[in-house]
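> Predicted coordinates and the sequence they were generated for:
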Amino acid sequence: MIEVERLSKSYGSTVAIQDLTFQVEPGEILGLLGPNGAGKTTTMRILAGYLPASSGTARVADYEVHADSMAVRQRIGYLPETPPLYPEMTVEGFLFFVARIKGVAAGDRAARIAAALERCNLTNQRRVMIRKLSKGFRQRVGLAQAIVHDPPVIILDEPTAGLDPRQIIDVRNLIKGLAGQHTIILSTHILPEVSMTCDRVTIIDRGEIVATDTPQNLMARTGHGYAVEIGGDPQRALEVLQSVPGVTQVEPRPMTAPGRHTFQLVTEGDDPGSAIATRLVQAGLDLFELGRNQASLEDVFINLTVQEQPLLPPEEPPAADVDPVNTAAQPESTEIPEPIEFPEPTELSESTDSEDLIAEEPTADE
């Protein structure tokens, strides 16, 4: 349904995205993750026909985004991070306006609008002016305008921004209910929402894709961990744990009780839990607790991305010894400049009109 191949976008010398290639199957929900400035919004705007790409191709519902822009726009529902609303219109009036400009047949508009209002829990606010709604309800109106024409592709940029926990659950259920009949791309910073909503995840960092897989596979790929509480010689316990196949890192932690030593393990490959317990018992160490910790999607995100980048590179200040007019280097002067002497103020002569020294103020006509 969505095919992106070597898509790039630059703003002058700043590269927003570079050589993005991914696909979204019909009926699939793809989560687009990345730190601020990674290129998520730029990618969505290109797919929605809002921005042209610098290079590469993107196809939505078998139409090329650049060559068939109008056909693509008719087949997508787009919710930007800030919903495009008209505050002086009622919720229902705004949806009628959107349905008309999106080409919904006159005989189908009432039914489509009623369905969008019900899906977004806006039925009781249908006759309320948009400017009187809270931020959360405005976000719902933006979501309703994205689905009012029943498009095959829906692009959602931060759809739960500004919503309270109950509203987030409602939107999550709405998005999951749209899956199968609609292909959805969404971006969000609420990582638990991704693991509970999305079929696949694409992580972008510095404009490039660093990982694409299901949330479960990404978490499994990062590895598992164990917390172990052992009695006995801590140095002996450390040596035994480091010798277990699959254990890549052992970190001692503060003691939880006298005589009990805690270690945090990082593992990879096949689950080594049984081998850990067997080795410790064979070494004559007391095993009080062995708990397994699986990496979360947040751990995956932190491991694969770096700190968010500024949108534009900072300007370097000019060198101290370079004259901006004359590029020849100027040696620093060691002489102390002489003080500047100002003439003594003179008194106004009797012939001087003081009004001549006051700037005229513009009149009301001016």
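Now that the structure is in, tell me what you want to look at.

> CA only for contacts and neighbour counts going forward, please
Will do.

> Would you mind naming the helix or strand containing residue 115?
helix 106-119 (DSSP states H and E).

> residues of that helix that come out buried?
Across helix 106-119, burial judged by 16 or more other C-alpha atoms under 10 Å covers 109-110, 112-117, 119.

> And here is the other one:
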Amino acid sequence: MITVEHLTKCYGDFLAVDDLSFEIDEGHVYGFLGPNGAGKSTTMNIMTGCLSATGGHVKVDGYDVFETPKQAKRRIGYLPEQPPLYLSETPEEYLRFVGQAKGLKGQELEEQIAGVMEQTRITEVRRRPISALSKGYRQRVGIAQALLGDPRVIILDEPTVGLDPIQIIEIRDLIKQLGKTHTVIFSSHILSEVQAICDKILIINKGKLIAFETPERLEKQLLAPSEITLTAEGTEETVRAILADAAHITQMEIREAGAERVCVTLKTDLEDICQLSRQLFFLFADRKTALLEMALKKANLEDIFLELTESTDTATQPEESEAKEA
């Protein structure tokens, strides 16, 4: 559906996008992640034809964004981080203007306006000035304009930024619905949000693609060791003796948690962390030692994001000798 080949963007001496290549398939929701300044918005602006590239190509449904921009742009609906709204107009007036700019006319225009307003749930506010709408409704109007023209690809840059928790949930649900009929690409700083609704995740850092996988495969590839924290009655010596019989423990930290109580943090290389927790339960039961608490921690997207971006930053740091020479 979308092919990005060796995309590069320079601002003077600053390399914002560095030889970026990936392919987006049709009919999925893609999350676009990266630290501030990683090149996410620049890449999205280039993909939509709003910004020129220093080098490389972007093709949408086979049409090059730079060589055949009209055909490529017809297939894309775009919501920038700052929605391009005319605050003095009503949503209905604004959508009519955008629809006409996209070449829609007559009955088709009116039907599409009614359809996108219903899809984004803004029909009830269609005749209010946009300036009087909440941030959440303004975002919905911005998404509605992106849907006009029935584009096959929807690109949303930070669609939930500045929203309250209820509004975030509503926009998240809307993106899920859009993913059933469109290819959706959106960027976000809310990692749990990306993990909850995306089929695949792209992570870039310093303009380079450092990961492109499903959330599940990222967990397995990067953070297979999972963590168990437990609190047990007994001395450190007693607990260590019990844990000596447990298999697949790769790391262990024990500390006192009060009189005759210890807290233990364990890491395992087992894919199914429940295998170890079951084993621990019966080991403590066999020794008639009370297991007061046990909590399982699985790898999450925040851990993965930090590991990837930090390892990339470390890899690009100059050696001490090189730094001195520089």
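Everything's here; your move. In this text, all values refer to a predicted model and were calculated from it rather than measured experimentally.

> Save the buried residues of helix 106-119 of the first structure as JSON lines, and put in distance to residue 189 of the first structure too.
JSON lines is the format used below for those (distance: C-alpha to C-alpha, whole Å):
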{"residue": "109", "distance to residue 189 of the first structure": "34"}
{"residue": "110", "distance to residue 189 of the first structure": "35"}
{"residue": "112", "distance to residue 189 of the first structure": "30"}
{"residue": "113", "distance to residue 189 of the first structure": "29"}
{"residue": "114", "distance to residue 189 of the first structure": "30"}
{"residue": "115", "distance to residue 189 of the first structure": "28"}
{"residue": "116", "distance to residue 189 of the first structure": "25"}
{"residue": "117", "distance to residue 189 of the first structure": "26"}
{"residue": "119", "distance to residue 189 of the first structure": "23"}
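
> Now find how far off-centre the helix holding residue 115 of the first structure is within its chain.
31 Å (C-alpha atoms, centre = their mean, to the nearest Å).

> Over to stretch 269-284 of the first structure?
41 Å.

> Contacts for that stretch next, please.
For stretch 269-284 of the first structure, the external contacting residues (C-alpha atoms under 8 Å, 6 or more residues apart in numbering) are 223-224, 226, 237, 240-241, 244-247, 286-287, 290, 292.

> same thing with stretch 39-54 of the first structure?
Stretch 39-54 of the first structure has contacts (C-alpha under 8 Å, 6+ apart) with 7-10, 16-17, 32-34, 58-60, 65-66, 69, 72-73, 76, 78, 155, 157, 187, 204-207.

> same question, stretch 146-164 of the second structure
Contacts of stretch 146-164 of the second structure (C-alpha under 8 Å, 6+ apart): 41, 44, 74-81, 95, 98-99, 102, 104, 112-113, 116, 135-136, 139, 143, 167-168, 171, 182-189.

> ok, which stretches of the stretch 151-300 of the second structure are strands?
153-157, 183-187, 200-205, 208-213, 226-233, 249-256, 261-268, 291-297 (DSSP state E, counting those that start in this stretch).

> again with the stretch 1-150 of the second structure
When assigned using DSSP E, counting those that start in this stretch, the strands of the stretch 1-150 of the second structure occupy the ranges 2-11, 14-24, 29-33, 55-60, 63-64, 76-79.

> of all the ones you listed, which lies closest to residue 257 of the second structure?
Evaluated over the strands of the stretch 1-150 of the second structure, closeness to residue 257 of the second structure peaks at strand 29-33, with 38.9 Å, by C-alpha to C-alpha.
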